[in-house]
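Participant: Below are the sequence and a predicted model for it; my questions follow.
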Amino acid sequence: MRELRRSPQGGALVALGFEPSDPTGYGRLELDDQGALLQVCEQAEIDADPAKAALGGIRLCNAGVVLAEDRLLFELLAQVGNDNAKGEFYLTDIYGLAKRQNRRTAVHVAPEEEVMGINDRCELAVAETLAQERLRRRALLAGATLIGPETIFLSEDTQLGRDSIVHPHVVFGPGVALGSGCEVKSFSHLEGCRLADGAVVGPFARLRPGATLGRGARVGNFVEVKNASLGAGAKANHLTYLGDATVGDGANLGAGTITCNYDGFAKHHTEIGAGAFIGSNSALVAPVKIGADAIVGAGSTVTQDVSEDALAIVRGTQKQVEGGARRFRERRRKKD
């Protein structure tokens, strides 16, 4: 529009136009033989005035954007009246007013998808589809692999590093950045997180705001990470919740590990040192620190710090009653 206004074909006002597949409802742009804009005629005027009915056949429509020198624009707006079928003040009357003052006007035509009207949820869905197609194409051309791209939903600011792979049915909320060679498997949801090169997520994983994965880190199925960082090579492969936590390089978190970060009043931090091993079905009650290379035995509920290289096991004593199972079944059979 700027280039057109400065060119010999430009003028005092430049309107933005487009040619929709269905022009019904849009204001029509009437041009003269030289391509100058004569007027904008709204749909209501076309419907109400038989003399303007022929303008309904015009395909070129008003996108609602005008470029003009500010002083002239406000002078024209001051002259806009409401002498029309609906008694409304049509700002688009400025083009006809400019023409009557012998001021040249011009039109720049844009693609429909850039300026289409959105008046209901159906049209919003159409616009979303067009936007997603554009974002997917941009990601593919930048070197990412999208498997089943029509099932993958991106945000405007999604960054997918070169040679990263995204499997079907993945949703990227705002604020996601992937390094190179990452992999996001199906049915994962990512928002406000960063992945270093070679990190792997999913399937069925959820990364919430503040999640950070180091180089080669892995977050597997049914793992949720919120405001927590995993160091290089750290793993939480299944059924784990990490909230408000720091996990050191190479640490391994077994299935069912939970950081108990909220006490009903405040959030607390959990620190897991490099090389630590957290056994399955362990609960780490924050604030708590697990030292580097420490081991937490499966099924432990840890409420105190564990020092470096220590083995911590927090369980009730196992009790075994010989023949107890047989006697239990016999009692039940007698009751039945």
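Facilitator: Thanks, I have it.
Participant: Please make it C-alpha for all contacts and neighbour counts, starting now.
Facilitator: Fine.
Participant: quick one: contacts for residue 26?
Facilitator: By Cα atoms under 8 Å, 6 or more residues apart in numbering, the contact set of residue 26 is 42, 43, 61, 62.
Participant: Also residue 17?
Facilitator: Residue 17 neighbours (Cα under 8 Å, 6+ apart): 29, 60, 61, 62, 63, 64, 107, 108, 109, 110.
Participant: Try it again at 10 Å.
Facilitator: Listed by Cα atoms under 10 Å, 6 or more residues apart in numbering, the contact set of residue 17 reads 27-29, 59-66, 106-112, 115.
Participant: ok, and here's another one to check against it:
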Amino acid sequence: MATALVILAAGMGTRMRSDRPKVLHEVGGAPLIAHALRAGLALAPERVVVVTGPGMEDVAAAAHEEWPEAGIAVQAERLGTGHAVAQAAPFLQGFEGDVVVLYGDTPFVRPATLEAMSAARAEAEVVVLGFEPADPARYGRLVTEGEDLLRIVEWKDADAGERAIGLCNSGVLAAPAPLLFPLLDRLEPAAASGEYYLTDVVALARAEGARATVVRGAEEEMLGVNSRADLAAAETAFQARARAAALETGVTLTAPETVFFAHDTVIGRDATVEPHVVFGPGVTVETGATIRAFSHLEGAHVSRGAVVGPYARLRPGAELGEEVRVGNFVEVKSATLDEGAKVNHLSYVGDAAVGAGANLGAGTVTCNYDGVAKHRTEIGAGAFIGSDTMLVAPVRVGAGAMTGSGSVITEDVPDAALALGRARQVTKPGLAARLMQMLRERAGKTKDR
């Protein structure tokens, strides 16, 4: 059966105390709405509609990063979840498949759970995702009889018997479009709030002879984000899941609770990650690599057997070949380091290509920015860059070439050549002792005054 996703993302989230829409706040380096979309995309939907509010073009842009063809429906008035889903109708005209309703502020619904809901559609027209929280609190209750869902009761409307039910409503729902949208047109506003609730669809569908049922998910999947405290809890939950997944796939984490992952971090088996490492978005670490303590990586690729850190920073565009060494207090950005290259101490390598087996001494800097534009540095295979060398780009140091320590290199260095770019040393015998004596005498006279 064909599937369409409707993602509800119109809420501003006033409890977030933020100028940004709630669904743009990030967990694991990705906005909440991206997590919701990715879960839904596991169903291979034919269409995706994101319901936003007025002036929320930034939410639409975030949705389009995940699904460029997504339709953007604007809910001009926030009149409840049923009203919000109804705004997707113009984008799904003629669609005969299933509609799955998700929420942009609920990032952890598992693809497997959504697949179970799709499978349950073979037995019932309306499928609701339920869960049994440790504390049901004020969640809506799912009233069932066997496998049938009879109705959804909001907590404020529930009697004592209904409040005793432990099965709660997540809000996630699946139903065929030809059934769902006519039912939405028949919703009545709630007396107290004037809002139209999606939950009322269940009773309306049953009144027409349709069957409704429940698929149960885990409580941690239903974590919604409505406040900064919720956001922190969501980040904690995400990191716990990411760490467990890494350990399960054969990654060594020597202090798992201190390692932080992004939503798309990929680490190969037999890689080792030491304490206090942060992975920003876009990082791949291959089998057998080691990321030492207190390193920060984003937008980087680390090949097999490479060692990074401690205290290293890999910025976007860092490409490390096999057996590369990037050591303490080294920063690499938009640079390729070929197999076996070494940058072990206190260096900056930006907008550069470093050849296989090249060795960059402590304090090497590729001076890539002239105040207006960036320029590239090329260092050939097997080159040796002396400590404290400034490579003023654009410049090329040839294969097997060397630079003297403390040099400022402003011109290309041919293969196998030695380049020195520093002033000649001048030595004045005995001058240090005389200078120090003069300074002491001057200091003494000043003190006597």
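Facilitator: Ah, there it is. The shown structure was predicted, so the numbers you read here are calculated from the model rather than taken from an experiment.
Participant: can you redo the contacts of residue 26 of the first structure as JSON lines with secondary structure and neighbour count?
Facilitator: Conversion of these to JSON lines gives the following (DSSP: H, G, I helix; E, B strand; the rest coil; neighbours: other Cα atoms under 10 Å):
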{"residue": "42", "secondary structure": "coil", "neighbour count": "21"}
{"residue": "43", "secondary structure": "helix", "neighbour count": "18"}
{"residue": "61", "secondary structure": "strand", "neighbour count": "25"}
{"residue": "62", "secondary structure": "strand", "neighbour count": "26"}
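Participant: Could you tell me which of the contacts of residue 17 of the first structure belong to strands?
Facilitator: 28, 29, 61, 62, 63, 64, 65, 66, 106, 107, 108, 109 (DSSP state E).
Participant: In PyMOL, how would I select just the buried ones from those residues?
Facilitator: Burial among these is assessed by 16 or more other Cα atoms under 10 Å; the matching PyMOL selection reads:
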select buried, resi 28+29+61+62+63+66+106+107+108+109
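Participant: so can I have a markdown table of the ones in strands among the contacts of residue 17 of the first structure showing distance to residue 234 of the first structure?
Facilitator: Listed next are these as a markdown table, based on distance: Cα to Cα, whole Å:
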| residue | distance to residue 234 of the first structure |
| --- | --- |
| 28 | 61 |
| 29 | 61 |
| 61 | 57 |
| 62 | 56 |
| 63 | 52 |
| 64 | 53 |
| 65 | 52 |
| 66 | 55 |
| 106 | 61 |
| 107 | 58 |
| 108 | 55 |
| 109 | 53 |
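Participant: Residue 153 of the second structure touches residue 140, doesn't it?
Facilitator: Yes. Using Cα atoms under 10 Å, residue 153 of the second structure is in contact with residue 140, at 5.5 Å.
Participant: more crowded one of the two?
Facilitator: residue 140 (25 against 20; other Cα atoms under 10 Å).
Participant: which residues in the second structure does stretch 307-324 of the first structure match up with?
Facilitator: Counting by TM-score structural alignment, stretch 307-324 of the first structure pairs with residues 414-431 of the second structure.
Participant: Stretch 128-139 of the first structure too?
Facilitator: Aligned by TM-score structural alignment, stretch 128-139 of the first structure corresponds to residues 235-246 of the second structure.
Participant: what does stretch 192-199 of the first structure give?
Facilitator: Against the second structure, stretch 192-199 of the first structure falls on residues 299-306 (TM-score structural alignment).
Participant: How far does the matching stretch sit from its chain's centre?
Facilitator: Centre-to-centre, stretch 299-306 of the second structure and its host chain are 18 Å apart (Cα atoms, centre = their mean, to the nearest Å).
Participant: Give me the contacts around stretch 430-438 of the second structure.
Facilitator: With Cα under 10 Å, 6+ apart as the criterion, stretch 430-438 of the second structure contacts 440, 442, 443, 444.
Participant: quick one: terminal-to-terminal distance for stretch 107-116 of the first structure?
Facilitator: End-to-end distance for stretch 107-116 of the first structure, by Cα to Cα, to the nearest Å: 16 Å.
Participant: Oops, could you answer that again for stretch 58-75 of the first structure instead?
Facilitator: Distance across stretch 58-75 of the first structure, first residue to last, is 29 Å (Cα to Cα).
Participant: residues in the second structure aligned with it?
Facilitator: So stretch 58-75 of the first structure sits over residues 165-182 in the second structure, by TM-score structural alignment.
Participant: how distant is the lengthiest helix in the second structure from the center of its chain?
Facilitator: Across the second structure, the longest stretch assigned as helix under DSSP state H is helix 228-248. Averaging C-alpha positions (Cα atoms, centre = their mean) puts helix 228-248 of the second structure 12 Å from its chain's average.
Participant: Check the mean deviation of that helix from the first structure.
Facilitator: Mean deviation of helix 228-248 of the second structure from its aligned counterpart in the first structure after superposition (mean Cα distance after the TM-score superposition for the first structure): 1.9 Å.
Participant: So which elements touch that helix?
Facilitator: strand 26-27, strand 252-253 (3 or more Cα pairs under 10 Å, 6 or more residues apart in numbering; DSSP states H and E).
Participant: Give the next helix or strand downstream of the first one.
Facilitator: Yep, that's strand 26-27 of the second structure we're talking about. strand 30-31 (DSSP states H and E).
Participant: Where in the first structure does that next one fall?
Facilitator: Going by TM-score structural alignment, strand 30-31 of the second structure sits over no part of the first structure.
Participant: Stretch 317-335 of the second structure too?
Facilitator: With TM-score structural alignment as the criterion, stretch 317-335 of the second structure aligns to 210-228.
Participant: tally of neighbours for residue 4 of the second structure?
Facilitator: Residues near residue 4 of the second structure, counting by other Cα under 10 Å: 25.
Participant: Output the residue interval of the first structure matched by the helix or strand encompassing it.
Facilitator: Taking DSSP H and E as the criterion, the element that holds residue 4 of the second structure is strand 3-8. The alignment of strand 3-8 of the second structure onto the first structure (TM-score structural alignment) finds no residues at all.
Participant: Which position in the second structure pairs with residue 264 of the first structure?
Facilitator: Match for residue 264 of the first structure (TM-score structural alignment): residue 371.
Participant: mind checking the SS state of residue 445 of the second structure?
Facilitator: Using DSSP: H, G, I helix; E, B strand; the rest coil, the structure places residue 445 of the second structure in helix.
Participant: burial count for the residue nearest to residue 317 of the second structure when sequence neighbours are not counted?
Facilitator: Spatially, and ignoring its direct neighbours in sequence, residue 317 of the second structure is nearest to residue 334 (3.9 Å; Cα to Cα, 6 or more residues apart in numbering). Neighbour count of residue 334 of the second structure, defined by other Cα under 10 Å: 18.
Participant: Kind regards, and thank you for your time.
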